[in-house]
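In: Pasting the sequence and the predicted model now:
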Amino acid sequence: MPPSPRLRHLCFALAAIGLAFAATPAAAQADRCPKLVAQAPARIIPAAFRPDVPGQSPLFPLVAGVPKEVTLNYIGHSTFLIETAGGVTVATDYNDYVRPDVVPRVATMNRAHSTHYSLSPDPGIEHVLKGWSDTPGQPVRHDLEVGDLWIGNLPTNTRDWEGGTVRNGNSIFVFRAADLCIAHLGHLHHLLTEDDVAALGRIDIVLAPVDGSYTLDVDGMIEVLKALESPLVIPMHYFNEATLNAFLNRLGAREFAVMRDTDPTLVVSRESLPGKPTVIVLPQR
């Protein structure tokens, strides 16, 4: 389904912001975003699949007539429905309380609370990716290609109810399509190390929990966002306007532009990414 004219206007508005500011250092990083992928066995790509398109990743060739864009639908809490130009759908932090209207091809889950995972995912989901390992304390690793989408993860720690540390209890899931790299921070409880940031590589869009209590505190989350240097941030996991505004009010106006939208659906392309880090607040469905 093509995006509405209003959504295309929003993309053009974001592009205008990008022209008004110098590009961030992240924009100059390698074309292939997550360095996690470099640890996987090398893939042999036939020469026929290497189109001569500037900036085009050979693993994700441009399909004739298919626009290079990704659609983000904010369903609520920590759940987004991500849809690629090739029609692959992903539901993030898939759970039994907040679900999209369609059955996604892929579902990712984290287990901090029951609103971030499901014990009975829809049987029509082709790939259910858990952000934790069945072996306590051990990291889980995902490296999955579905159509024009690649999915990987970076394990992180969580807190238990007594304040202790659950090692590798959460994952930051990274989605790549249309030359865009999207990171869903999940139920992040701690700052990222330099190694974490290096492993994630170039992240274009961050889906960030901003409640400031159950996950990372507001100052800590802003520190993470500054470290990632991503052009676009979309807040999630906020429970009311007060928690959302507490996050927005702490942002430095010189460092982050802030936009509010009235539609939970956003269509993004690499060309529409802003040059200055920008926070776009999408309403929950």
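Out: Noted; the coordinates are in hand.
In: from here on, contacts and neighbour counts on C-alpha atoms
Out: Will do.
In: Next up, the contacts around the spatially most central residue of the chain.
Out: Centroid check for the chain by C-alpha atoms, centre = their mean gives residue 183 as the closest residue, at 2.9 Å. Neighbouring residues of residue 183 by C-alpha atoms under 8 Å, 6 or more residues apart in numbering: 172, 173, 174, 175, 203, 204, 205, 206, 207.
In: so can I have CSV of these showing neighbour count and secondary structure?
Out: Formatted as CSV, the contacts of residue 183 follow (neighbours: other C-alpha atoms under 10 Å; DSSP: H, G, I helix; E, B strand; the rest coil):
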residue, neighbour count, secondary structure
172, 21, strand
173, 26, strand
174, 24, strand
175, 23, strand
203, 25, coil
204, 24, coil
205, 25, strand
206, 23, strand
207, 23, strand
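In: Out of those, which is nearest to residue 122?
Out: Closest approach between the contacts of residue 183 and residue 122, by C-alpha to C-alpha: residue 173, at 20.2 Å.
In: Please report how far the closest residue to the closest one other than its chain neighbours lies from residue 162.
Out: With C-alpha to C-alpha, 6 or more residues apart in numbering as the criterion, residue 173 has its nearest non-adjacent residue at 4.3 Å, and that residue is residue 153. Remark: distance between residue 153 and residue 162 (C-alpha to C-alpha, to the nearest Å) = 26 Å.
In: and the comparison structure, right after this:
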Amino acid sequence: MSRFPLTLSALAVGLATALAAPAALAQEQTRKPSHCIAIADAAPGLSYVQTASFGAPLEDFTVRLSYIAHASFLIEGPEGFTAVTDYTGFLGNTSFFPDVVTMNNAHSTHWTANPDPRIPHVLPGWNTSGPNPVEHYLDLGEVLVRNVPTDVRSGFGTVSAPLGNSIFVFEIAGLCIGHLGHLHHEPNDMQYAALGRLDVVMAPVDGGYTVPQDVMISILRRLRSSVIVPMHWFGDFTLQSFLTGMASEFRVEYRDTNFLEVSLRTLPSEPTVVVLRPAWLRDDDL
């Protein structure tokens, strides 16, 4: 049975999302607990293999990450779940639409005011109706999507929108996958704690529009994720500068394609930066 683009019918029943302020205590007690926060030690294993492009069937307990462009990734789960991060409204020459999109509003290249109306769950990383931070806790069974709000800062370093953007975490197939978004500052201790364990992290490494590269390297050292995928790098010079800064403590691996498959099996021998080349989605890849 084809999972693209008709992947939504199996998810249509029982879908719910938390889109506003923190839920009441009684509601919180019904939530599926976050295993990424509850289990702070290292995962039992993670392997990555490159076998197929977007839309192809996945093995059990395997997730595919496809780097689309800039800060947008397609996340595919083994049971058919799909999500796009920092969704701008354009994915390429494709009729595909995902189950979930996340967005951040620091720049127009990270969101759209007109998302495809077929997308069931659109999760902005800021509160579109007021000054309070937004809280997402979307439990779709196969995946839990949640956010950790962070500040939007001006070019002068001042806070222009407190907790106005988000780091999104996808808990799927036993993995904890984090997308740091348009991060403007190092998370504080409470934010690190809210993130929990991140097995895979997608990190902006431009060093200018987001945090300086030395700050990003410090963040990634603290997270100590098994796999780091650089994004938001504006050219090979910027990317190579980041990789040079990471090379003393992290293995660096280059891929010729835009995707990576991960599963909880065997961890890399050391934390690894996996460099993917972005590519738009195309229906003829299916």
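Out: Great, that's in hand. Note that the structure is predicted; figures quoted are calculated from it, not measured.
In: Could you tell me the TM-score of the two chains?
Out: The TM-score (TM-score structural alignment, normalised by the length of structure 1) is 0.76; 232 aligned residues with a C-alpha RMSD of 2.5 Å.
In: one step back: trace the residue nearest to the centre of structure 1 over to structure 2, please.
Out: With TM-score structural alignment as the criterion, residue 183 of structure 1 lines up with residue 178 in structure 2.
In: can you pull out the helices in the stretch 1-150 of structure 2?
Out: Along the stretch 1-150 of structure 2, counting by DSSP state H, counting those that start in this stretch, helices occupy 25-28, 35-38.
In: could those be laid out in a markdown table, adding mean neighbour count and distance to residue 225 of structure 2?
Out: Output for those, formatted as a markdown table (neighbours: other C-alpha atoms under 10 Å; distance: least, C-alpha to C-alpha, whole Å):
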| stretch | mean neighbour count | distance to residue 225 of structure 2 |
| --- | --- | --- |
| helix 25-28 | 9 | 28 |
| helix 35-38 | 16 | 12 |
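In: Pipe these into JSON lines and attach distance to residue 236 of structure 2 per row.
Out: Formatted as JSON lines, the helices of the stretch 1-150 of structure 2 follow (distance: least, C-alpha to C-alpha, whole Å):
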{"stretch": "helix 25-28", "distance to residue 236 of structure 2": "45"}
{"stretch": "helix 35-38", "distance to residue 236 of structure 2": "33"}
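In: The ones you listed: which one's closest to residue 126 of structure 2?
Out: For the helices of the stretch 1-150 of structure 2, the distance to residue 126 of structure 2 is smallest for helix 25-28, at 20.9 Å, taking C-alpha to C-alpha.
In: about what we covered before: sec struct for the residue nearest to the centre of structure 1, please.
Out: With DSSP: H, G, I helix; E, B strand; the rest coil as the basis, residue 183 of structure 1 sits in strand.
In: neighbouring contacts of stretch 182-202 of structure 2?
Out: Among residues not part of stretch 182-202 of structure 2, those counted as contacts by C-alpha under 8 Å, 6+ apart are 36-43, 104, 106, 110, 148, 150-153, 165, 167, 169, 175-180, 204, 209-211, 215-216, 219, 223, 225-231.
In: repeat that for 6 Å
Out: Applying C-alpha atoms under 6 Å, 6 or more residues apart in numbering, the external contacts of stretch 182-202 of structure 2 come out as 36-37, 40, 176-179, 210-211, 225-230.
In: buried subset of those?
Out: The neighbour-count test (16 or more other C-alpha atoms under 10 Å) marks 36-37, 176-179, 210-211, 225-230 as buried among those.
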